[in-house]
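Peer 1: test case, fold it:
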Amino acid sequence: MLYLLFYKLLGVNLFKYITFRSIYAAITAMFLGFYLYPYFERFLKDFQFKQTIKEYMPEGHKGKSEIPTMGGILIIVSLLLAVLLWSNLENPFVWVTVFVVLTFGLIGFVDDFVKAKLKRPEGISERAKFLSQLAAATAVALFLYKSGFSTVLYFPVFKELHVDLGLLFIPWAVFIIVGTSNAVNLTDGLDGLAIGPVITTSFVFLIFSYVVGNYRLATYLQLPYVPGAGELTVVCAAVIGASLAFLWFNAYPAEVFMGDVGALSLGALLGTVALLTKQEFVLAIAGGIFVVETMSVIIQRFVFKLTKRLYGEGKRVFKMAPLHHHFEKKGWKEPKITVRFWIVSIILALVSLSLLKIR
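Peer 2: Take a look at the predicted model:
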């Protein structure tokens, strides 16, 4: 909005620069989060949107049943207001990200509402949630495919290695968006645990978005040039600002949880940005925490079902999945798990950024 007003209409060159607008998108989202939280907390408490604790959860979670959930609404509001204020609204990539945040946020909202207000701890059925995610992601994939977006899949490190997926781009895009959405949701199990890697991964894609959207930098670093992708730098900056504000209240001991409304939307947004910047494999590295958490659940279920079929009794690889609950069962304190996962996430972010030069 400000880009169109000050640069396009009034000719103020300062608003042309993505770096300037990104900085203030982050600041805007952060301060909106701080300002709105007291009002939002009152809203959550008035409507009794409290965290649902399942019976099989570790003992330390029993006391969290009175903590408000659905704090992801605050992240979405802060994020979208900053994006709409500071980004170039003529860029279609901006509207793709807005669509993803709103649709996946709506899916998460319905799930959280069913858990909190209808007293159904499992929320909506896994089938309904998954099909809804598939529908939203497919809409994005089809839009990109029909609009002529590149269907080439690029691999990091190997500059000459790339494959044109053609029509297979559609299921690939759906897999990335839905997979990342659910991966972030699985990670969101401890105070501040998921939002930390969201921040570090967003920072990685802030850099990559700027680079691949700049022809000279992309060419120099031998990365695919994606016209218009530079505007995603503003989106990633807004994610960082909104997430930092949320972390202020979500850090141990948490005053609010993001719920599915936040986790599903943030995960889907990261997956979408990875697709738009042609850096899907970088996402797997930068978001390695999300990958490991998801794989721990898949491995746990697969081994349990296999051993139950073979031996009549299911065996478990981990004490509990996702992985963060395994460490809880081993006696690690919640803040220690969270901070150590953050440290790993920072290391993975640095490794991801190193791929800018490794060719």
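
Peer 1: okay, CA-based contacts and neighbour counts for the rest of this
Peer 2: Fine.

Peer 1: state the distance from T200 to A286.
Peer 2: 8 Å (C-alpha to C-alpha, to the nearest Å).

Peer 1: out of these two, which sits in the more crowded spot?
Peer 2: Neighbour totals were compared for T200 and A286, and A286 leads with 28 against 21 (other C-alpha atoms under 10 Å).

Peer 1: ok, the more buried one - contacts?
Peer 2: 200-201, 204, 345, 348-349, 351-352 (C-alpha atoms under 8 Å, 6 or more residues apart in numbering).

Peer 1: next, the second sequence, to be compared with the first:
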Amino acid sequence: MRAILFGGGLALVFSLLGTRVAITQLSSHGYGQEIRDDGPTSHHTKRGTPTMGGIVIIASSVLAYFLAKLITGSTPSASALLLLFLFVGLGFVGFLDDFIKIVKQRSLGLRSKAKMIGQTVIAIAFGILALSPALEDERGKTPASHHISWIRDFESWTLPTVVVVLLIWLIITGTSNAVNLTDGLDGLATGACVMVFGAYTLVNIWQNNQSCAVAQGPSCYEVRDPLDLAVIAAAIMGACFGFLWWNASPAQIFMGDTGSLSLGGALAGLAVLTRTELLLIILGGLFVAVTLSVMLQVSWFKATRRLTGTGKRVFRMTPIQHHFELLGWEQVTVVIRFWIVTGLCVATGLGIFYAEWVAGTG
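Peer 2: Below is the predicted model:
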């Protein structure tokens, strides 16, 4: 438990201080954000704001995790190392995207196919390793399972390894892109991630306290290394908290794709490793809503253009946060209200998680 406190606290301090240094260094090198021309005109004033701040979030989280393990004298687990691999790997894909934007001086970085290839390679590697017999513990449990999960595995639905890897790929690419789409207003994605990673910290602590490795029972959790996963979740939450100090409106730095892809990947990894894949849909309800708004907009536009020759739109602009901006909402208003939505989603998800345990013990 001390490792969780050290991980979260150290990451917050590293991020809070490191982001200030990053702002200075990135500004001096001219590593500023390019703004899409078809976006809200109010965003044009943000052109040139330092980006790639996700580097600080990643570095702070990883450093805090290993220092927490060193201080407490414990060994990193296979599950934690896998999650860090996913976190850093997708961060590297995002870094390439951000760097190309800066070098080419355009709002488009990696081509969509190239970005998807990078995400796919990392996600598939994570899935294969998480299911590898070589990573089984003394109880024969791998970090990921061959079952679909809600709050725990559906034991009756055992899936072939190939299918599970494909599902893991879908969850990782979908979640990382969802957080990327949400990262469009000052502090929006950062604040939402603080809450969702905080929720996973609590989920992991509870799973550790009720672990089947400690005491078998109808309501115990078959999860590998839950306490170690809690350390990483707390570290990322702390890093996001520190970064938010500088990323809140008016933002002095953006996380860029470096941050959004890595954070989305870490959320997906936590869902897979904690056997809560479907619960992530509720905990990350804001990210789901933002993604659905884009899918609905594109689908409706293509369908109406095919039928009438003129494409029509459901929203004034997507992702949906920009729709509310064009309705006249101030950016800060949109962000705070979306944070409230995230808080409600997290409260609902945690309530369902706890209620399921209570029902199982009743």
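
Peer 1: which other helices and strands contact the longest helix seen in structure 1?
Peer 2: The residue-count maximum for a helix in structure 1 (DSSP state H) belongs to helix 18-46. Judged by 3 or more C-alpha pairs under 8 Å, 6 or more residues apart in numbering; DSSP states H and E, helix 18-46 of structure 1 is in contact with helix 72-86, helix 232-250.

Peer 1: got any residues that touch both of T200 and A286 of structure 1?
Peer 2: 345, 349.

Peer 1: contact partners for the alignment partner in structure 2 of K115 of structure 1?
Peer 2: Using TM-score structural alignment, the partner of K115 of structure 1 in structure 2 is K101. Applying C-alpha under 8 Å, 6+ apart to K101 of structure 2 gives the contacts 33-34, 107-110.

Peer 1: please apply the same query to G32 of structure 2.
Peer 2: 26, 47-51, 102.

Peer 1: closest one to P160 of structure 2 out of those residues, please.
Peer 2: T51 (41.3 Å; C-alpha to C-alpha).

Peer 1: ok now do the corresponding residue of structure 1 for the closest one, which residues does it touch?
Peer 2: In structure 1, the residue matched to T51 of structure 2 (TM-score structural alignment) is T69. Going by C-alpha under 8 Å, 6+ apart, T69 of structure 1 touches 44, 49-51, 112, 256-259.

Peer 1: looking at those residues, which is nearest R359 of structure 1?
Peer 2: For those, the nearest to R359 of structure 1 is M258 (38.3 Å; C-alpha to C-alpha).

Peer 1: that closest one corresponds to which position in structure 2?
Peer 2: In structure 2, M258 of structure 1 lands on M255 (TM-score structural alignment).

Peer 1: okay, buried residues for the longest helix of structure 1 please.
Peer 2: 18-19, 21-34, 37, 40-41, 44 (16 or more other C-alpha atoms under 10 Å).

Peer 1: the inter-axis angle of that helix versus helix 72-86?
Peer 2: 150 degrees (axes from the mean of the first three to the mean of the last three C-alpha atoms, to 10 degrees).

Peer 1: tell me the angle of helix 18-46 of structure 1 relative to helix 232-250?
Peer 2: 30 degrees.

Peer 1: run the chain-centre distance for stretch 293-308 of structure 1.
Peer 2: Remark: stretch 293-308 of structure 1 is offset 24 Å from the chain centroid, using C-alpha atoms, centre = their mean, to the nearest Å.

Peer 1: show me where structure 2 has strands.
Peer 2: 147-149, 153-158 (DSSP state E).

Peer 1: tell me where structure 2 has helices.
Peer 2: Under DSSP H, structure 2 gives helices at 2-28, 54-72, 78-104, 112-130, 161-182, 188-209, 226-247, 256-273, 279-283, 285-308, 320-326, 331-361.
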